[in-house]
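J.: sequence plus the predicted model coming up.
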Amino acid sequence: MKMEQQQFEVRGMRYVIRSAAAGDAVELSKLRVRIDGETEHMDREAGEAFIDSKGFEKLIQSDSELERNLFLVAQAGGRLVGFSRCEGNQLRRLAHKAEFGVCILKECWGYGIGKELLRASLAWADSCGITKMTLSVLETNTSAIRLYERCGFQIEGVLQNDKLLSDGQYYNTVIMGRFRE
């Protein structure tokens, strides 16, 4: 599915939220590796589960055609600085929900980019009749958890000792959902 472009300005940073396009594929491949290496909030380390530009082209094409999927990018200063995806399900018993995921370059945190990607995704979900959005977040990512709660998400569960990080410690994954009738 595609959505209309939205423009924002926060503390001097101008950025655009728009649907991903095939021309973004090369930059998305590089961006994902970079973001994965900047923080341990992500599931992957830099380079793990690598998606090359052809893989992103296919993903963007598929998400553009599927009614229950949405692939958004955030662009600032002529470059991509983040992206989000909502992935729905075609199974009848699960067709009412979609899973949300987001990543933003660390240098661009604090400008509301994640919040606007989430808001656009929730508006899209509401307009498509998707009544449940789900996501998972590392327990230490408290700012993300607060954002999700402000946007109507509730903690539905915790996966204990779910991720092993570089400090050799295990951390929990928080499962959150937003249900809208």
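T.: Cool, got the structure.
J.: contacts, neighbours, all on C-alpha from now
T.: OK.
J.: list the contacts for the residue nearest the centre of the chain?
T.: Per Cα atoms, centre = their mean, the C-alpha nearest to the average position across the chain is that of residue 102, at 1.9 Å. Neighbour list for residue 102: 82-85, 114, 117 [criterion: Cα atoms under 8 Å, 6 or more residues apart in numbering].
J.: out of these, which are buried?
T.: When the contacts of residue 102 are checked for burial by 16 or more other Cα atoms under 10 Å, the buried set is 82-85, 114, 117.
J.: strands - which of the residues you listed land there?
T.: 82-85 (DSSP state E).
J.: just the strands in this structure please.
T.: Under DSSP E, the chain gives strands at 6-10, 13-19, 69-76, 79-88, 97-104, 132-138, 154-164, 170-179.
J.: need the winner for burial among these.
T.: Counting by mean count of other Cα atoms under 10 Å, strand 69-76 has the highest mean neighbour count of the strands of the chain, with a mean of 24.
J.: which residues does that one contact?
T.: With Cα under 8 Å, 6+ apart as the test, strand 69-76 has contacts from 1-2, 13-20, 60, 63-64, 80-88, 98, 113, 117, 121.
J.: comparison target, given below:
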Amino acid sequence: MVIAKQEFEVNGQNYTVRSAIEKDAKDLTEVRLQIDGETENLDREKGEGLIDIPGFEQIIQTDTEMERNLFLVAEVDNRIVGFSRCEGIYLNRFSHKTEFGVCVLKEFWGYGVGTNLLKESITWADLNAIKKITLNVLETNIRAIQLYKKLGFEIEGILKNDKILSDGKYYNTIIMGRFND
């Protein structure tokens, strides 16, 4: 699905949130690889699960056509600095929900990029009869957990010892959901 472009200014930084388009595929491949190397908050280490240009082109095409999918990018001066994705589940018993994920270049943390990607996704979900958004978050990502709670998400469960990080220790993944009656 596609949404209207939105402009934001946070802490002196201007940026746009818009639906991904096919020509974004190359930049998304590079941005995702960079983000994976900047934080341990995501599931992948740098270079793992690489999505190449044709892979992103296919995802963008699918997400544009499917009514319960949404792929957004955040742009600063025509540079993609973050993106989010809602992926619907197309089984009847799960047709009311979508799974959300977000990532932002570390250089652009603190400008509300992730927050506005999520807010736009919530607005889209609410307008399109999607009743539930789910997400997973690393237990140590306190800022993200606080944001999700502020925007109506609740902790639904914990996957214990779910990830091994660079320190060799195991960490829990928190499962959160937001239900819109």
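T.: Here it is on my side, so go on. Computed from a predicted model, the values in this text were never measured in an experiment.
J.: quick TM-score on the pair, please.
T.: The TM-score (TM-score structural alignment, normalised by the length of structure 1) is 0.99; 181 aligned residues with a Cα RMSD of 0.5 Å.
J.: will you turn the buried ones among the contacts of residue 102 of structure 1 into JSON lines that also has distance to residue 155 of structure 1?
T.: Below are those laid out as JSON lines (distance: Cα to Cα, whole Å):
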{"residue": "82", "distance to residue 155 of structure 1": "25"}
{"residue": "83", "distance to residue 155 of structure 1": "23"}
{"residue": "84", "distance to residue 155 of structure 1": "20"}
{"residue": "85", "distance to residue 155 of structure 1": "20"}
{"residue": "114", "distance to residue 155 of structure 1": "19"}
{"residue": "117", "distance to residue 155 of structure 1": "20"}
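J.: among these, which pair sits farthest apart?
T.: Set against one another by Cα to Cα, those have their most distant pair in 85 and 114, with a gap of 11.6 Å.
J.: scan structure 1 for its longest helix.
T.: When structure 1 is parsed with DSSP state H, its longest helix is helix 113-128.
J.: how much does it stray from structure 2?
T.: For helix 113-128 of structure 1, the mean deviation from structure 2 after alignment is 0.5 Å (mean Cα distance after the TM-score superposition for structure 1).
J.: what comes up buried for that helix?
T.: Neighbour counts over helix 113-128 of structure 1 (16+ other Cα under 10 Å) mark 113-118, 120-122, 124-125 as buried.
J.: ditto for stretch 47-57 of structure 1
T.: Result for stretch 47-57 of structure 1 [16+ other Cα under 10 Å]: buried residues 51, 53, 56-57.
J.: between those residues, which is nearest residue 151 of structure 1?
T.: For the buried residues of stretch 47-57 of structure 1, the nearest to residue 151 of structure 1 is residue 56 (28.5 Å; Cα to Cα).
J.: list the contacts of the closest one.
T.: Contact analysis of residue 56 of structure 1 by Cα under 8 Å, 6+ apart lists 22, 25-26, 28-29.
J.: from residue 124 of structure 1, how far off is the residue nearest to the centre of structure 1?
T.: The spacing between residue 102 of structure 1 and residue 124 of structure 1, counted by Cα to Cα, to the nearest Å, is 15 Å.
J.: what's the residue lying closest to residue 65 of structure 1 once chain neighbours are set aside in contact with, if anything?
T.: Using Cα to Cα, 6 or more residues apart in numbering and skipping the chain neighbours, the partner closest in space to residue 65 of structure 1 is residue 1 (5.8 Å). Residues near residue 1 of structure 1 by Cα under 8 Å, 6+ apart: 63-71.
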